[in-house]
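A.B. asks: Take a look and give me a structure for this.
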Amino acid sequence: MPVDFYCWENYSAKKSGRQDYYLGGKSFGWFPLSLSVMATQLSAISFISAPAFVGIRQGGGLQWLSYEFGLPLAMIFLGVFLVPKLYKAGIVSIYEYLENRFNRSTRVLISIVFQISRSFGTGVMVYAVALILMSVLGIPFYQTILVIGVITLIYSYQGGMSAVVYGDMIQMIILVGGIVVSLFVGLDYLGGFHNFLAHLDPSRLNAVNFKDFGIGEGSGSAFGFFPMVIGGFFLYASYYGTDQSQVQRLLSAKNMKTARNTLLVNGLLRFPITLLYSIMGLVVGTFA
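C.D. replies: Coordinates of the predicted model:
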């Protein structure tokens, strides 16, 4: 009996330690988690590529927003079907769930695939940020890469999930604030809002295209409403529901209600934020 008690106590301590580091002790409310999830989703790539598509790309415009209509549907699906199962499983990663559901080899294989794919994805994001810092601050390219990597590595390693979540929260506030400031500065360069509307390409204001279903020989557009919504649903359902960077934040919620509220807030707030930097794209495109 004493041995069994010691083994259980040791296991509980290890499990508690893992949850403290990887899940922040499951102490987060919906507000910091929501900002953290959005900050993870909205990278430097989002703030460069989406405005460029909306304001500069030939055939672009606000039809980019059709993609976002699939997000609330994905959040509802995840909140009802997938996330409750993951949360109740008492795991710290999506890969631990795979091992429990299938076997260890499945966990190892998918973990390796994630690490490789995420390395490429993160590399592109860091590259984009480095280009911006290099052009704005005049810092050599390799130095910007080192600074970004070292700072991120240190605070993530030292603080665990708590440092990541609250760091993301601060970053999200800075990002949104930066968009608002840039928007006003851009409008000022254009001579005001009325001058912006006078020179804006009206075709870029078309946000939805119900005529093109995206299939068949008569489909001439790659951005029909229904293909965008369906594609957006599967993309966001897979990203928020199976990507470790997102699932880990949902598993860090203090209870299931908080996890659902985090999904709900993301489903509601991501669209206006996307609309905000899409309008910024229209301002940049008009100025260009």
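
A.B. asks: going forward, measure contacts between C-alpha atoms and count neighbours the same way
C.D. replies: Noted.

A.B. asks: how far is stretch 163-177 from where the chain is centred?
C.D. replies: Stretch 163-177 has its C-alpha centroid displaced from the chain centroid by 12 Å (Cα atoms, centre = their mean, to the nearest Å).

A.B. asks: Before we compare anything, build this one as well:
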Amino acid sequence: MLSINNIEVVYDNIILVLKGVSLEVKSGSITTLLGGNGAGKTTTLKAVSGVLRTERGTVTKGTITLDGKRIDRMPAFDVTKLGISQVFEGRRVFEHLTTEENLIAGAHIERDAAKVRSGIERVYAYFPALKNRRAQVSGYLSGGEQQMLANGRALMSEPKVILLDEPSLGLAPMLVEEIFGIVRRLVSEEKLAVLLVEQNATMALEVADHGYVMETGRIVLEGSAEQLRSNSDIREFYLGLNEAGSRKSYRDVKRYKRRKRWLS
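C.D. replies: Okay, the predicted model is just below:
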């Protein structure tokens, strides 16, 4: 459904951030993009959603297509109308608006009031905690509720693809499990495609169907989630496990040097 084909991204006409990135996200599946800080994961999402140009970034080579239609030259508004929604890192709800007003804002491409109301009730069905907070100013919601609201707001445009950036950031483990469970349900019931950027590699590989590993603006490894979970380098560098399967010490993790076997 979503195909990124050998793209390069340059900021300010000088800084090369993505260096020939290619990946695919299929309908009814979760694809995760793993990598350390500064690897280029969020830039990849912004290149897809069209907001890259607001930060003086440009896709200078390659193409991005949705159902065969090229989107990398489109403004973000048109990309949204085609069926792509992004949930940004840090949630970024409109803190001065109520929960329901945030959801209405997410339906900005829909002019039919009945469809907007139907969309709101659909969100409440997946996130019942939001219904109890419908009139509450969103700036006073808990972190978990704000993440649910950000996800629900993305659903209001009836997307085919949702781009999720660090949804577990700052949340308790139980809340993370709950939110990922809802995301998995959405993918199954709505046949959505999800591209997930997540620092919590253990959780990401538990919920994802397929994964890619990015380092310094390049994809260095890909495979099914099960293949990545069993890969010795992924287990050591991203899951913090040694060859025996036990946790490495914090000192060991801090001192590791990546073997570049996957680049050969």
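
A.B. asks: Would you mind reporting the TM-score between them?
C.D. replies: Superposed pair, TM-score by TM-score structural alignment, normalised by the length of structure 2: 0.26. Supporting alignment: 124 aligned residues with a Cα RMSD of 6.4 Å.

A.B. asks: which stretch of helix or strand covers Thr122 of structure 1?
C.D. replies: Secondary structure assignment for Thr122 of structure 1, by DSSP states H and E: helix 104-137.

A.B. asks: what packs against that helix?
C.D. replies: With contacts defined as 3 or more Cα pairs under 8 Å, 6 or more residues apart in numbering; DSSP states H and E, helix 104-137 of structure 1 has these neighbours: helix 44-55, helix 94-101, helix 141-189.

A.B. asks: and the ones you listed as CSV, adding distance to Tyr127 of structure 1?
C.D. replies: Listed next are those as CSV, based on distance: least, Cα to Cα, whole Å:
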stretch, distance to Tyr127 of structure 1
helix 44-55, 9
helix 94-101, 27
helix 141-189, 7
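
A.B. asks: Of all the ones you listed, which one comes closest to Val124 of structure 1?
C.D. replies: Nearest to Val124 of structure 1 among those is helix 44-55; the distance by Cα to Cα comes to 8.1 Å.

A.B. asks: circling back: select, out of the helices and strands packed on helix 104-137 of structure 1, the one closest to Phe233 of structure 1.
C.D. replies: Within these, the stretch nearest Phe233 of structure 1 is helix 44-55; the backing value is 17.8 Å (Cα to Cα).

A.B. asks: sorry, back to before: looking at the helices and strands packed on helix 104-137 of structure 1, which one is packed in the most?
C.D. replies: Of all these, helix 44-55 has the most neighbours on average by mean count of other Cα atoms under 10 Å, namely a mean of 20.

A.B. asks: Can you show me the strands along structure 2?
C.D. replies: Taking DSSP state E as the criterion, structure 2 contains strands spanning 2-11, 15-25, 29-34, 57-66, 69-70, 84-87, 161-165, 193-197, 210-215, 218-224.

A.B. asks: could the ones you listed go into TSV alongside distance to Leu130 of structure 2 and mean neighbour count?
C.D. replies: What follows is these, written out as TSV (distance: least, Cα to Cα, whole Å; neighbours: other Cα atoms under 10 Å):
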stretch	distance to Leu130 of structure 2	mean neighbour count
strand 2-11	30	20
strand 15-25	29	18
strand 29-34	24	26
strand 57-66	31	19
strand 69-70	35	14
strand 84-87	17	26
strand 161-165	19	26
strand 193-197	22	25
strand 210-215	30	22
strand 218-224	34	18
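
A.B. asks: what angle sits between the helix holding Thr122 of structure 1 and helix 141-189?
C.D. replies: 60 degrees (axes from the mean of the first three to the mean of the last three Cα atoms, to 10 degrees).

A.B. asks: So for helix 104-137 of structure 1, what gets flagged as buried?
C.D. replies: Going by neighbour count (16 or more other Cα atoms under 10 Å), the buried part of helix 104-137 of structure 1 is 106-107, 111, 125-134.

A.B. asks: Can you lay out the strands of structure 2 as a markdown table showing distance to Glu177 of structure 2?
C.D. replies: Formatted as a markdown table, the strands of structure 2 follow (distance: least, Cα to Cα, whole Å):
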| stretch | distance to Glu177 of structure 2 |
| --- | --- |
| strand 2-11 | 26 |
| strand 15-25 | 22 |
| strand 29-34 | 15 |
| strand 57-66 | 29 |
| strand 69-70 | 35 |
| strand 84-87 | 17 |
| strand 161-165 | 15 |
| strand 193-197 | 15 |
| strand 210-215 | 19 |
| strand 218-224 | 21 |
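
A.B. asks: Go through the ones you listed and name the closest to Glu145 of structure 2.
C.D. replies: Taking the strands of structure 2 one by one with Cα to Cα, strand 84-87 is closest: 13.9 Å.

A.B. asks: on contacts alone, who are the packing partners of the closest one?
C.D. replies: Packed on strand 84-87 of structure 2, when contacts are counted by 3+ Cα pairs under 8 Å, 6+ apart, are helix 41-49, helix 143-155, strand 161-165.

A.B. asks: And the second one, what does it pack against?
C.D. replies: To tie it back to what came earlier, the one meant is helix 143-155 of structure 2. For helix 143-155 of structure 2, the helices and strands in contact under the criterion 3+ Cα pairs under 8 Å, 6+ apart are strand 84-87, helix 99-106, helix 113-126, helix 128-131, helix 173-190.

A.B. asks: Go ahead and confirm Ile182 of structure 2 touches Tyr126.
C.D. replies: Yes: taking contact to mean Cα atoms under 8 Å, the distance of 6.9 Å between Ile182 of structure 2 and Tyr126 places them in contact.

A.B. asks: With distance to Pro84 of structure 1 as new columns, can the buried residues of helix 104-137 of structure 1 be given to me in JSON lines?
C.D. replies: Putting those into JSON lines (distance: Cα to Cα, whole Å) gives the following:
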{"residue": "Thr106", "distance to Pro84 of structure 1": "22"}
{"residue": "Arg107", "distance to Pro84 of structure 1": "20"}
{"residue": "Ser111", "distance to Pro84 of structure 1": "22"}
{"residue": "Met125", "distance to Pro84 of structure 1": "31"}
{"residue": "Val126", "distance to Pro84 of structure 1": "33"}
{"residue": "Tyr127", "distance to Pro84 of structure 1": "36"}
{"residue": "Ala128", "distance to Pro84 of structure 1": "35"}
{"residue": "Val129", "distance to Pro84 of structure 1": "35"}
{"residue": "Ala130", "distance to Pro84 of structure 1": "38"}
{"residue": "Leu131", "distance to Pro84 of structure 1": "40"}
{"residue": "Ile132", "distance to Pro84 of structure 1": "40"}
{"residue": "Leu133", "distance to Pro84 of structure 1": "41"}
{"residue": "Met134", "distance to Pro84 of structure 1": "44"}
